[in-house]
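Engineer: give the three-dimensional model of this entry:
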Amino acid sequence: MDPRVHIRATEILARGKATTKKVTFDYRAHDGNTVVSTREIYDRGDAAAVLPYDGARGTVLLTRQFRLAAWLNGQQDPLIEACAGLLEGIDAESRIMREAEEELGYRLRNLRQVFEVFSSPGILTEKITCFLASYSSADKVSQGGGLHQEGEHIEVLEPLLEEAMTLIETGVIVDAKTVALLQKAHLQFGRVAL
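Structural biologist: Sure, this is the predicted structure:
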């Protein structure tokens, strides 16, 4: 346990696909003073995301889908994102390989973890394990599109990496994990194969 933090009380506010908690805690700040705070925390578990890259053609696989939370905050168009999914008790590598087949329709190769990020650490416990992988047209196993019984209606996109970078600059790609993965891919390979 971290000696700087002491949990005083935890109250469950809501349970569903995730749990919302109100946590009251003591925190010893950098100046040595102890601060008592209360925060609402949303816990839906951890996730994994992948950006597949075809080094021969310089393309990446992305998804486009409607996201209600983003829409409620003014995002009128469906979001363009890296393939991702909640772990739900499965290790990150196994989960993202399964998600890639369901959402993208590809069996990925050379899966490599590149970083972990907290998506919104002020309120969410979610940590996303991010991967790069390679693929080619020979790795296509289905049309993708996600699981309709889970309410997924996903369009698969295959832009050039350079085109995807332009979509960040023009404000079309606004999803944080996707921006980070595209920047990592651009820095790492440009047009070099995985």
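Engineer: for the rest of this, base every contact and every neighbour count on C-alpha atoms.
Structural biologist: Fine.
Engineer: quick one: list the elements packing against the longest helix along the chain.
Structural biologist: When the chain is parsed with DSSP state H, its longest helix is helix 176-188. Secondary-structure packing of helix 176-188 (3 or more C-alpha pairs under 8 Å, 6 or more residues apart in numbering; DSSP states H and E): strand 47-54, strand 127-134, helix 161-169.
Engineer: out of those, flag the one nearest residue 15.
Structural biologist: Distance to residue 15, taken as C-alpha to C-alpha, is lowest for strand 47-54 among those, at 18.7 Å.
Engineer: helices or strands next to the closest one in the packing?
Structural biologist: Applying 3+ C-alpha pairs under 8 Å, 6+ apart, we find strand 47-54 packed against strand 59-60, strand 83-86, helix 92-99, strand 127-134, helix 176-188.
Engineer: and the angle for that strand with helix 176-188?
Structural biologist: Relative orientation of strand 47-54 versus helix 176-188 (axes from the mean of the first three to the mean of the last three C-alpha atoms, to 10 degrees): 40 degrees.
Engineer: here's the other one to compare against:
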Amino acid sequence: MTPRIDAPPTTLRPGIDVPDHRGRTGLDQAGRGLDRNPAVVVRDVEVTSDGWHVLRRTTFDYRRRDGRWVTEQRESYDRGNGATILLYDAGRGTVLLTRQFRFPAYVNDHPDGMLIEAAAGLLDDDDPETAIRREASEELGVDVGTLRHVFDAYMSPGSVTERLHFYVAPYTPADQTGPGGGVAAEGEDIETIEIAFSDALAMIDDGRIVDGKSIMLLQWAALNGLCQVP
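Structural biologist: Purely as a prediction, here's the structure:
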């Protein structure tokens, strides 16, 4: 009698077949089936890390400019999309920014990791406008009124999928209705700083402001006459 050979049990993979620690499934499906660019054919997507965010290795065929097809691999880090805002007081010539510790900057030669930035955050499940109003309230304690969307940008398109939505909005001291400082339960410890717009521009020149999104917003404000520079 031939002995029965049972098939090996199927291993269910968290984040792919069953929910991971954040309740996500199908993390290996991102990019499969994309057909907007006929010169790119996705062949395989491998999830290499799914901690708080997701790192994927994607294999795809790419048609070069000379017509040859080649197979490439790229790693991409998916942390979701985000939004950022520059709050300005045109009458007083000030802007409202934050200062907080950023370990990735600290480990990459920043003197102390304390970065001066425009308020920002991930969208999570919100639309960009709702998300940035939430972040302005949490980080700066400001109840934002009229918002102006100025542009979107991919911040590091060679390796990070994030698209950031950029906003500006006026504020007055009366609009600061809360303490700000971020959400302590999420590990945030954020200082709110109000500085002259001219000083903020000078801080870009001398290297005290090195955060990309903040530089982009401040330069946009300067180019568009949002605040007066003495």
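Engineer: among the helices and strands packed on helix 176-188 of the first structure, which is the most enclosed?
Structural biologist: Highest mean neighbour count of those: strand 47-54, a mean of 27 (counted as mean count of other C-alpha atoms under 10 Å).
Engineer: that strand vs the second structure, average offset?
Structural biologist: Strand 47-54 of the first structure, aligned to the second structure and superposed, deviates on average by 0.4 Å (mean C-alpha distance after the TM-score superposition for the first structure).
Engineer: give me the contacts around that strand.
Structural biologist: For strand 47-54 of the first structure, contacts defined as C-alpha atoms under 8 Å, 6 or more residues apart in numbering pick out 59-62, 82-87, 92-93, 95-96, 100, 108, 126-136, 177-178, 181-182, 193-194.
Engineer: same thing with stretch 96-115 of the first structure?
Structural biologist: Residues contacting stretch 96-115 of the first structure (C-alpha under 8 Å, 6+ apart): 48-50, 52, 61-63, 83-85, 93, 129-135, 139-147, 154, 156, 194.
Engineer: now the buried members of the contacts of strand 47-54 of the first structure.
Structural biologist: For these, a burial check counting by 16 or more other C-alpha atoms under 10 Å picks out 59-62, 82-87, 92-93, 95-96, 100, 108, 126-136, 177-178, 181-182, 194.
Engineer: which residue packs closest to the residue most central in space within the second structure, ignoring adjacent ones?
Structural biologist: Note on the second structure: the residue nearest the mean C-alpha position is residue 82, at 4.4 Å, using C-alpha atoms, centre = their mean. Distances taken as C-alpha to C-alpha, 6 or more residues apart in numbering place residue 122 nearest to residue 82 of the second structure, at 4.0 Å, with adjacent residues excluded.
Engineer: before we move on, what about residue 88 of the first structure?
Structural biologist: Per C-alpha to C-alpha, 6+ apart, closest to residue 88 of the first structure is residue 45, 7.0 Å.
Engineer: trace residue 162 of the second structure over to the first structure, please.
Structural biologist: Mapped onto the first structure by TM-score structural alignment, residue 162 of the second structure lines up with residue 126.
Engineer: distance of its match from residue 183 of the first structure?
Structural biologist: 21 Å (C-alpha to C-alpha, to the nearest Å).
Engineer: how about residue 221 of the second structure, what's its match in the first structure?
Structural biologist: By TM-score structural alignment, residue 221 of the second structure lines up with residue 185.
Engineer: trace the residue nearest to the centre of the second structure over to the first structure, please.
Structural biologist: Residue 82 of the second structure maps onto residue 47 in the first structure, by TM-score structural alignment.
Engineer: same check, this time on residue 192 of the second structure
Structural biologist: With the correspondence set by TM-score structural alignment, residue 192 of the second structure lines up against residue 156 in the first structure.
Engineer: so for the host helix or strand of its match, what gets flagged as buried?
Structural biologist: Here residue 156 of the first structure sits within strand 155-157, counting by DSSP states H and E. Of all the residues in strand 155-157 of the first structure, those buried under the rule 16+ other C-alpha under 10 Å are 155, 156.
Engineer: now that strand on the second structure. Mean distance?
Structural biologist: Relative to the second structure, strand 155-157 of the first structure is 0.7 Å off (mean C-alpha distance after the TM-score superposition for the first structure).
Engineer: from the chain's centroid, how far away is that strand?
Structural biologist: A distance of 16 Å separates the centroid of the chain from that of strand 155-157 of the first structure, by C-alpha atoms, centre = their mean, to the nearest Å.
Engineer: which residues does that strand contact?
Structural biologist: With C-alpha under 8 Å, 6+ apart as the criterion, strand 155-157 of the first structure contacts 61, 62, 63, 64, 65, 103, 104, 144, 145.
Engineer: the second one against residue 80, yeah?
Structural biologist: Yes: under the contact definition of C-alpha atoms under 8 Å, residue 62 of the first structure touches residue 80, with a separation of 6.6 Å.
Engineer: so which strand or helix has whichever residue in the first structure pairs up with residue 38 of the second structure?
Structural biologist: In the first structure, the residue matched to residue 38 of the second structure (TM-score structural alignment) is residue 3. For residue 3 of the first structure, there is no enclosing helix or strand under DSSP H and E.
Engineer: residue contacts, residue 3 of the first structure?
Structural biologist: Contacts of residue 3 of the first structure by C-alpha under 8 Å, 6+ apart: none found.
Engineer: could you check how far residue 66 of the second structure is from residue 206 of the second structure?
Structural biologist: Here the criterion is C-alpha to C-alpha. By it, residue 66 of the second structure lies 45 Å from residue 206 of the second structure.
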